[in-house]
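Asks: sequence first, then the predicted structure:
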Amino acid sequence: MSEEIEIDTDDLQRRMEGAMGALKTEFASLRTGRASASMLEPIMVEAYGQKTPINQVGTINVPESRMVTINVWDKSMVGAVEKSIRNSGLGINPQLNGTIIMLPIPELNEERRRDLTRVAAQYAEHARVAIRNVRRDGMDQIKKAKADGMSEDDQKFWETEVQALTDKFTGLVDTALESKQAEIMQV
């Protein structure tokens, strides 16, 4: 068979980049002792009968390094926003001031820092699993192409390409994890 069968490595790379993007978002939600609006991104609020991201029910501000404020637009939603923050597992105790919810960011103790590094490691493992799933899809494409008449040399070439892509992205996950854990443990 003279026609060459190609595997769509661009699609595989795009999907692996998506796993990295999700990991970065999850890492941003881990607090490191400094206030950040991004740490509230994963919190969903029960608003008007459906789950809504917290940034769609109020304005999030960081007035100082250890304080986040949320100015809730609808007065009736203040309780729901406060409840969502309490149940989020962030370990932050919201304080109410009318429609403004203040979130003082406490100093992290050593035990909480270790817990957060373990959570970061779990997020990294989820990203690695997602990347390996993309790798598996790529290898399945190669097997199907082999059945459709791909030469053994081409099969080896594409398997090497997919594995190199996988190694590159798992390396990026490991680097991001080391960086995040160092940031969390920094006092």
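Replies: Looks like it came in fine.

Asks: drop to CA atoms for contacts and neighbour counts, all remaining ones
Replies: Will do.

Asks: list the buried residues in the longest helix seen in the chain.
Replies: For the chain, the longest helix by residue count, based on DSSP state H, is helix 110-147. Within helix 110-147, the residues scored as buried using 16 or more other C-alpha atoms under 10 Å are 113, 116-117, 119-121, 123-125, 127-128, 130-132, 134-135, 138-139, 141-142, 145.

Asks: what's near enough to touch the residue nearest to T9 when sequence neighbours are not counted?
Replies: Counting by C-alpha to C-alpha, 6 or more residues apart in numbering, T9 lies nearest to V162, which is 7.1 Å off, once chain neighbours are set aside. V162 sits next to T9, R135, G138, M139 when contact means C-alpha atoms under 8 Å, 6 or more residues apart in numbering.

Asks: presented hereafter is structure B, for comparison with structure A:
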Amino acid sequence: MSTADIKKNAQDKMGKSLETLKADLAKVRTGRAHVGILDHVMVDYYGNPTPINQVANLTLVDARTIGVAPFEKKMGAVIEKAIRDSDLGLNPASQGDLIRVPTPPLNEERRKEMVKLCKGEGEDAKVAIRNIRRDANEGLKKLVKDKAISEDEERRAVDEIQKLTDKFIADIDKTVAEKEKEVLTV
């Protein structure tokens, strides 16, 4: 393993951590409806827990309503129950073949809870980035110990990994700040 491998590996892992944060923040509900908030709802499909988007077509009916059209008619009640039982606080209503899922407007207290949740997700992502940095630095120390690289090369590589860490932490802060602004916009 070389310093280039260690840096590339660290960069890839940090990128994945940032993508995971973005995916987690997409699930945080804002005042507007979007189909992504139903992504983690699992439906009992013939005894198997299945993601809702594999048993129904999800669409936006309007700015505050999600439309869920089951692929099979008899799945309607099961999907409705799965949405109601999820931790999203949504109350779906059947309307023929379509299940309408209105998203209630967020009150000030709920918005502040959402911001806290976003900040917590951001902190978790930063911890993950710092752990990746630590692992990369330990890998570099091992290379020096095995006399595969010089201490000067290690120092340069540690500096580059630190710059990478700083860049990703700045990206995390920016992503969380954008989501906070989105959540607080009434």
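Replies: Looks like it arrived, so ask away. None of these values were measured; they are calculated from a predicted model.

Asks: circling back to that earlier point, and the residue nearest to T9 of the first structure, what helix or strand is that in?
Replies: helix 152-185 (DSSP states H and E).

Asks: and that helix against the second structure, how far off on average?
Replies: When the second structure is overlaid, helix 152-185 of the first structure sits 0.9 Å from its aligned residues on average, using mean C-alpha distance after the TM-score superposition for the first structure.

Asks: can you give the distance of that helix from its chain's centre?
Replies: On the basis of C-alpha atoms, centre = their mean, to the nearest Å, helix 152-185 of the first structure sits 17 Å off its chain's mean C-alpha point.

Asks: for stretch 11-27 of the first structure, same thing?
Replies: 8 Å.

Asks: what range in the second structure does it sit on?
Replies: On the basis of TM-score structural alignment, stretch 11-27 of the first structure is assigned to residues 9-25 in the second structure.

Asks: which outside residues touch the matching stretch?
Replies: Taking C-alpha under 8 Å, 6+ apart as the rule, stretch 9-25 of the second structure contacts 118, 121-122, 125, 128-129, 132-133, 136, 161, 164-165, 168, 171-172, 175-176, 179.

Asks: just to revisit the earlier point, from M139 of the first structure, how far out is the residue nearest to T9 of the first structure?
Replies: Note on V162 of the first structure: its distance to M139 of the first structure, by C-alpha to C-alpha, to the nearest Å, is 7 Å.

Asks: residues of stretch 22-38 of the second structure that come out buried?
Replies: Buried, per 16+ other C-alpha under 10 Å, within stretch 22-38 of the second structure: 22, 25-35, 37-38.

Asks: how big's the offset between the match of stretch 11-27 of the first structure and the first structure?
Replies: Averaged over the aligned pairs, stretch 9-25 of the second structure sits 1.2 Å from the first structure after superposition, using mean C-alpha distance after the TM-score superposition for the first structure.

Asks: tell me which residues of that stretch come out buried.
Replies: Neighbour-count burial for stretch 9-25 of the second structure flags A10, Q11, K13, M14, S17, L18, L21, K22, L25 (criterion: 16+ other C-alpha under 10 Å).

Asks: relative to P102 of the second structure, which of those is nearest.
Replies: Comparing those against P102 of the second structure with C-alpha to C-alpha places L25 closest, at 20.3 Å.
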